[in-house]
Structure formats: structure tokens, C-alpha cells
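*Asks:* Generate a structure from the sequence data that follows.
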Amino acid sequence: MSHAFVSNCVVTPAGTRPAALLVEGERIRAICNLSEVPADATLHDCGNLAILPGLVDTHVHINQPGRTEWEGFPTATRAAAAGGITTVVDMPLNCLPATTTVAALEAKRQSAHGQCFIDWAPWGGAVADNQRDILPLARAGVRGYKCFLIHPGCEGFTMIDRRQLEAALPHIAQSSLPLLVHAELAGPIDRATLALANADRRRYSTYLSSRPDEAELEAIRLMIGLCRRFNFRLHIVHLSTALALKDLRRARDEGLPVTVETCPHYLHFTAEEIPDGSTVHKCAPPIRNHANREALWQALAAGDIDMIVTDHSPCPPAMKSSDRGSAETPRFDEAWGGIASLSLALPIIYTECAARGYTLDHIARWMSSAPSALAGLSHRTGSLEPGREATFVLFDTEAEFTVTPGHLHFHHPISPYLGETLRGQVRATWLRGERIFHEGSFTPNPTGREIII
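*Replies:* As a prediction, this is how the structure comes out:
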């Protein structure tokens, strides 16, 4: 049986237009005019709800196995479905064991089996001592590798120095998979921290000064030089500083295989607005000032930043110092550095896009097709095209809502977005022809699966 989803606003690679999305089984059969809908198709009148391709989030910390008190596959994938995200690629750290060997990858797969409301795929890790595991991980199905040039903030995943990188990069280049780099170096951070020895750690300005732009700049310049030397696919995760854009632009103009992401929190918040003690805003690299935020938006429009992904990084309340009570102001140096936003990313970005004149076509490119290409999933998902999986979102562009804990759906209702008024709301999410989320309710049976190429 075929189904026709009819909308005045269907977002296709050729642009947004009134159309019917024809679905047969798990796949898109065609995108056509209403007059071309087969007589035997079941009609779904979506009216003015936009039909977007399911979003692809390539930067998610699910933390399972090992730290499910932080997050897990059931809660993370439910939150993603509520936010219109239909595929996530899971980061190799924060889980125990970290995904740095094939055995650890298999443990993660066993832990995820039957738990997922959407599809997922794994990243592997490139750490201090696993150079011999790089190619076996590729053969086992990871979509690329994540590394840290600085201590990652939790045990179980080691940073990698230049010598260790140089030992790993020939294997990474041979795999043809991307290396995702947390681009901060310790030197500028150590110097800034020393200069702030007597500063008030409850103040956001102190935290911001402790993670200077130079830490990102030096790391990105290091990685561009290594990319030039080893010819591997370099991906810069969660770009925070706009000062690095010139270096990145030159590298790409040179023909180096470099891609760049940024995140909703860098595109929505500004340092000037963050109250002292508001550790829910802490992330690394940090949220910078208003001018920096606007420069990131301009870089997205110019194509200097390729995509927007969440860096969903949840934790229990105590790790954000949010369980102290009102008598004691939390300290940024004692709080976990991560922001959870899986269920809110699309409304956050739509709110900001609407204020700047960007369209759903931009959002589909930044949040679906570009991250899908990074992870090598474009043949299955990332755009509404015949032959692709029937994975899509019904999005109400006219709705407004104020964020409450009930909108979050991830494990702990901790978010700097609570109380924010956002524009645009996901009404329904479809995964391979099956509705998995509708008006706040989820399918009772998780049908997501690992994407194995």
C-alpha cells in the first residue's frame, strides 16, 4: 500500500514547494504534484505543516554502556525522535568501555540492541595507544574516529598528542574515514588558568577567559598542517571561535579535505547573557560573545561552516552543581562541561533562522544532508528523494512554545533552554515509513537499528 503525504511545504533538494511525498513500504517512491497522486494511495493531508527530511545528528554522547545514569539509548533516542532527529552517530567516549577497540564496539552494539527509537551508528576513538585498532574498527563498521587534543574531562578515554597522532594518521588516511577533532590545546588554557588564579570561579566571564580563542586557533592550525601532510579527512567538531574561520577557509581553498560543524548553543546564546553561576551553560569550548555568534551565522551562510549538530552531552544534576540549593552559587570550574539539547535543536535553529531570513532549505542542508554526508549515510538518509528511506518530520513553523521539562525527554531535565520561548515545533516523526512520534507520544516498540554499511 502506498501513502501520500500532502503539504504546502515539502523541503526537497531542489527547493521547498507544495507537493505530495509518496511512500511505499520503507522508501520514498516519488515527490509529485497533487494531481499525480495514484488513486489507490492513502492520503495524509498535512496542510501547512512542513515536511523535512529526518535530521541527522553526528555529535551525540549516549554514554551506554557504563554510564547510563547519565544517559542511555532509550532516553537519548526518544528525545531525538521528539526533536525530529532520526539518525544519531554516537561518540566513543563517556561510555565504558570507550569505543576504541572492536570488542568495545561489540559491547556497545549488544547494549543498544532493541533499545533505540531511531537509527544510530558509531564513531570509533583515536586515543593514545590504539593505533593498531584503527583499521579493525573501520572494518567493524565505525563511521570515523574522534580524538581529543586535551584531556576530555572524564576517565576512560585518553587525549592524543602530536607524536601519537602522527602514528595513527596513516591508518586513518588508509581507512578513508574522517577524523573528528576536539580542537583545543592545553597550552593557552594552562596559561589563562594561571593568570586567573585568584579570579571568582562563579563568574561566567572567568570561565570564558579560562578557555581562550587561542586554544582553538592553535589546535586548528596544528590539524590543518597534519591534514596537509597526511591527506586525511579532517572534521573540526563544535567550532566556537569565529577567529579560526580565516584559517579554515584558506585550508579548504587549498583543496584540503576539511569540514566544520558548530552547535545550537553557540548560535543561540551569547556570553553577555549568561548569569554568573549558571553552570547549565558550561560547555567546552565555551559560548562566546554576541559578535562571535553573528560571525558563526555568517560563516554558515557562506559555506565556511558545513553543519549544525547538537554535541548532546548530558550528566546527572550533581555534576552540574545544580543540587546545592539557592544558598550557594555554583562554580564553573567544578561543573560538567556539556549541554543536552537533542529534543530542542530544530526549534532552536528555526527560531534563529527566522530572525535572520534563513529558510527551511538551509536547515535541511545544515542539519540533515551535510551531517549525513560526513558519516557516509547519504545513500540512505539526509534528503527527501526517490529511493531514499521514508524518514521525515512534520514541522509546525507557526507554533511557539516555552520550554518546560516535559519538552526534553532525555534522562535528566537539565537545560539552559528551560523557560526560553522558541518558534517551530515537531508534530510527528516518521522512520522508514513508520510513525514513531506524534504530538508528544511515542511508538511503544523501539524500531530503530544500527546503520551498518
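*Asks:* C-alpha only now, for contacts and for neighbours.
*Replies:* Will do.
*Asks:* Strands along the stretch 1-150 of the chain, start to end?
*Replies:* 2-12, 15-24, 27-32, 42-45, 50-53, 55-60, 85-90, 119-122, 124-125, 145-148 (DSSP state E, counting those that start in this stretch).
*Asks:* Excluding its own residues, what touches the fourth one? List them.
*Replies:* For strand 42-45, the surrounding residues in contact (C-alpha atoms under 8 Å, 6 or more residues apart in numbering) are 1-7.
*Asks:* quick one, which of the strands of the stretch 1-150 of the chain is nearest to Arg293?
*Replies:* strand 55-60 (19.8 Å; C-alpha to C-alpha).
*Asks:* by how many degrees do that closest one and strand 85-90 diverge?
*Replies:* Strand 55-60 runs at 20 degrees relative to strand 85-90, counting by axes from the mean of the first three to the mean of the last three C-alpha atoms, to 10 degrees.
*Asks:* packing partners for strand 55-60?
*Replies:* Contacts defined by 3 or more C-alpha pairs under 8 Å, 6 or more residues apart in numbering; DSSP states H and E place strand 55-60 against strand 85-90, helix 370-374.
*Asks:* Alongside the first, I'd like the structure of this one:
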Amino acid sequence: MIDLVLRSGEVHLLDGPRPAAVCVRDGRIVEVVDRSATVDARQDLDLDVALLPGLVDTHVHVNEPGRTHWEGFASATTAAAAGGVTTIVDMPLNSLPPSVTVEALEVKRAAAAGQCVVDVGFWGGAIPGNLGDLVPLHEAGVFGFKCFLSPSGVPEFPPLDAAGLDAVFAELSTVDALLIVHAEDGAALTDPAGPTYPEFLAARPEAAERAAIDAVISGARRHSARAHILHLSAASALPRLAGTRVTAETCPHYLTLAAEKIPDGATEFKCCPPIRDDANRDRLWRGLADGVIDCVVSDHSPSPPSAKQGGFDTAWGGVSSLQLGLPVVWTEARHRGHALADVVRWMASGPAALAGLTAKGRIAPGADADLVAFAPDEEFTVGHLHHRHPLTPYAGARLRGVVHRTWLRGREVDGEPTGKLLRRDVP
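*Replies:* This next block holds a predicted model:
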């Protein structure tokens, strides 16, 4: 007996969309058959919207424990599910303690237990002084390691210098672990000359990203190590990445917002690296189309409204968008002539491949039955959000694409904390 059948005229499979029926047993997809096929099932639903694999967001700052008043596992995962995201991988910093030791990782896992509406995995952190903790963290099941090459914004997670980066690459190469890098060269950054957005943008030039990416590519080659560039903002760095084994991601805000249109004092637009100009945005889209950029993830980095007060020189840098990534990207992608299948690749199968989540991000036999009913032609105005603090640059925006329903391992998400805490290499 099949537990659940979901039928749609537009099921997004690995080889593209087509009419189909997805059969689920014990939380896994067991078969994909013709939409009209007869199946003996406990529940059989014929949808009038597209059926997508659950999205995978590998760049989320949940901040719990320690800064739970910024965001928490309950609110973040509820927002994720509302946006069609069924798996997130949490960043190691902004929580206290940061996940730079096995003991700290277990503190975070204990904080997350029993709160998660979707599945949650964890990155470890690479900072000065924790070289001996990296392999134990890898063995404890983190999906890889994040480092900064410039100040992170929180004192407990300092950046690596050139020698530190080399040492981390050498250590991680022994276990083939992935290093994910906030790639801005601290030596190329300056303090903003004032509170305006142009002054903030000038203080974080594209050259800072290019120099850091050069260092990552060089170190990865030297040690035959795996590396990934986080939240690529500077399109001028794309030629450096083309033809290398170093992967890269970008974010919805870099693909849909432009420096020229950021209002004075609107610090909800502030993030690091910064949102650049419209021409840069066009080149990022070409990088996606050409496959130089591998995936699109949120870099959901929320804070209390009080931290966003002041000018662009002092406000916290982070964009809140976990719930909105799919419609934000789809609205712009459609306008630029891309298909919904492209968005699925960038936001589901691409991030899943990055983290090695073999059971996620795809509709295929053997995969987890993480599924999303999505109406690509419906429109809505951004209003209520499930983030702890709904401060976002997309407030009031008119977007296309509405998530109707979300299933996690074949069970419709209803707000109950049924998400699992994931470990690398554990199905």
C-alpha cells in the first residue's frame, strides 16, 4: 500500500517538468508514474498547481542559542516551510557558543531538538586556534566548515589570515571536507566615510572579493581541497571561477536588488558583501545561466530592529528573506526568460549537491518525499512573515509564485516540529 500519491500536470523531475504521479511510502519516494496511473494508496491528491522538490537552503543564520532574540529554530523553520524550503543548513556563527568545537555543536543541537518544522543540518566553523577541532567536528557530522577572510561582525568568530587559511585547507584535505568561505579580503576593506549607502558600498569594493577568491582558488589547488564561495556579489570575479573546481553561490538580494534603487537610510538592504549596481546584477544572472554560479541560497541573517538603526556605517549587515526566496527569484527569473525548472535547479538540487544531501532536492525514487505545491502564476504582496523579526527589503513588494502546501517526508507540514537534525553521510 502506498501512503500518499501526489499528481500534477507539472511535476519537476530531474530531466524536466511533465505530468506525473509521485508515490510515497514511509517518507520516501518509491515510484514516479503517469499522472493517470491507478495506484492503491491511502491518500491520493490531484493538484492543480506545479509540484516541486522541497528547496534546500544551505546558508541560514538561525542564531540560537545565545542570540535567539534575533532568530530561533522554531521561527526560522516555520518561515522556511512557508517558503517551500524543507531543509536548511545552519551557519556556525551568531549563536553563542559558535559551532567551532564538538561540545559547542552539541549545545546547538540540543537547542534545536524538538523545535524544527523542517530538517536542519549544521556547518562547523574554522577560526584561528581550532585547527585540532576540525576533524572531530567532521566526524560528528557537520556538512563542512565556514571561515571568514575579513571580520565577521561578531568577536567570537574571528577571520583567518593567509597562514591560517592554508593550514585549514591542509587539515580539511585529509578528510575531503568542504570549506565554505566568506570571500572578502579584509586588507581591501575600509571603514565607510559616512552613513549613506554609496559610502558603505565604496568601503567594500569588488576588488576585496576578487582578492579573496584568488586566495581560495590558490589554496584549494595547492592542497587538492574542496572549496565553495559564499554569497558571491562581485560579478567581476566570475572569470576567476570559470573552469575551476571551486563552486559558488549567490543570493536573491544580489539577483533582484540594485544599489541605485536603495532608499536613503533603508538599512534593511545592508549586507556583506554589499548589493551592487544594476549592471553587476545582469552579469550575475549570466553567471547563473552559464553554470559558473552553482546555486542560489538566502544568507538569511536577521537581527532585531534595534540593530538596524543608524546609518549604513553602523547598522547590522544582514538581509531577512528565508520565507521569500522562491517567489523573489522566480519573479525575476521569469522576467528574464528563465524557466521554473532553472529555479528548481538553482534552489533545490544545486544546494543539495553542495552539501552532499543525496536524499534531498529532487523528485526521484529513493529521495525523501519533501515536496511543494507551487502556483507559479499567482501573485501576492509581501505582508505577514514568520521570521522572528519581519524586517526585510521586500516588504510590500508584489511577487509572483505562491506556495500552497509543503510536505516533509510525505507528511504535510502543519506547524508541528517533525523536522530531523541531519548529519553528514547519514540518510
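*Asks:* Just the TM-score for the two chains, thanks.
*Replies:* The TM-score (TM-score structural alignment, normalised by the length of structure 2) is 0.97; 423 aligned residues with a C-alpha RMSD of 1.1 Å.
*Asks:* hang on, the earlier thing: buried members of the contacts of strand 42-45 of structure 1 into PyMOL, please.
*Replies:* Those of the contacts of strand 42-45 of structure 1 that count as buried under 16 or more other C-alpha atoms under 10 Å are selected in PyMOL with:
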select buried, resi 2+3+4+5+6+7
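*Asks:* Could you export the contacts of strand 42-45 of structure 1 as TSV, including distance to Pro122 of structure 1?
*Replies:* Output for the contacts of strand 42-45 of structure 1, formatted as TSV (distance: C-alpha to C-alpha, whole Å):
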residue	distance to Pro122 of structure 1
Met1	33
Ser2	32
His3	32
Ala4	33
Phe5	32
Val6	34
Ser7	34
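*Asks:* Who are the contact partners of Asp166 of structure 2?
*Replies:* With C-alpha under 8 Å, 6+ apart, Asp166 of structure 2 has these contacts: Gly219.
*Asks:* Secondary structure element for it, which one?
*Replies:* Using DSSP states H and E, Asp166 of structure 2 falls within helix 162-173.
*Asks:* Any buried residues in that helix, and which?
*Replies:* 164-173.
*Asks:* now swap in stretch 142-153 of structure 2 and tell me
*Replies:* In stretch 142-153 of structure 2, counting by 16+ other C-alpha under 10 Å, buried: 142-152.
*Asks:* ok, now stretch 377-384 of structure 1?
*Replies:* So, applying 16+ other C-alpha under 10 Å, buried residues of stretch 377-384 of structure 1: 377-378, 380-384.
*Asks:* which residues in the stretch 251-400 of structure 1 form strands?
*Replies:* 258-262, 307-308, 392-402.
*Asks:* hmm, who's touching the second one?
*Replies:* Read it as strand 307-308 of structure 1. By C-alpha under 8 Å, 6+ apart, the list of residues contacting strand 307-308 of structure 1 reads 260-264, 300, 365-367, 370-371.
*Asks:* Most neighbours out of these, which is it?
*Replies:* Counting neighbours by other C-alpha atoms under 10 Å, Pro371 comes out on top of these with 28 neighbours.
*Asks:* any idea how far the equivalent of that residue over in structure 2 lies from Gly410 of structure 2?
*Replies:* Counting by TM-score structural alignment, Pro371 of structure 1 corresponds to Pro351 in structure 2. Going from Pro351 of structure 2 to Gly410 of structure 2 by C-alpha to C-alpha, to the nearest Å gives 21 Å.
*Asks:* Repeat that for Asp377 of structure 2.
*Replies:* In terms of C-alpha to C-alpha, Asp377 of structure 2 sits 25 Å off from Gly410 of structure 2.
*Asks:* which one of those two has more residues nearby?
*Replies:* The neighbour count for Asp377 of structure 2 versus Gly410, taken as other C-alpha under 10 Å, is higher for Gly410 (22 against 11).
*Asks:* contacting residues for the more buried one?
*Replies:* Neighbours of Gly410 of structure 2 in contact, by C-alpha under 8 Å, 6+ apart: 4, 24-28, 368-371.
*Asks:* One more: Ala207 of structure 2?
*Replies:* Ala188.
*Asks:* element containing Leu201 of structure 2, please.
*Replies:* Secondary structure assignment for Leu201 of structure 2, by DSSP H and E: helix 197-203.
*Asks:* Against which helices or strands is that helix packed?
*Replies:* Applying 3+ C-alpha pairs under 8 Å, 6+ apart, we find helix 197-203 of structure 2 packed against no helix or strand.
*Asks:* mean deviation of that helix from structure 1?
*Replies:* Mean deviation of helix 197-203 of structure 2 relative to structure 1 after superposition (mean C-alpha distance after the TM-score superposition for structure 1): 1.0 Å.
*Asks:* What is the corresponding segment of structure 1 for that helix?
*Replies:* Taking TM-score structural alignment, helix 197-203 of structure 2 hits residues 204-210 over in structure 1.
*Asks:* for stretch 397-410 of structure 2, same thing?
*Replies:* Taking TM-score structural alignment, stretch 397-410 of structure 2 hits residues 420-433 over in structure 1.
*Asks:* how close does Phe232 of structure 1 get to Ser321 of structure 1?
*Replies:* Per C-alpha to C-alpha, Phe232 of structure 1 is found 40 Å from Ser321 of structure 1.
*Asks:* which residues does the residue lying closest to Leu408 of structure 1 once chain neighbours are set aside contact?
*Replies:* Closest residue to Leu408 of structure 1 apart from its sequence neighbours, by C-alpha to C-alpha, 6 or more residues apart in numbering: Ser343 at 5.7 Å. Ser343 of structure 1 is in contact with 79-85, 407-410, counting by C-alpha under 8 Å, 6+ apart.
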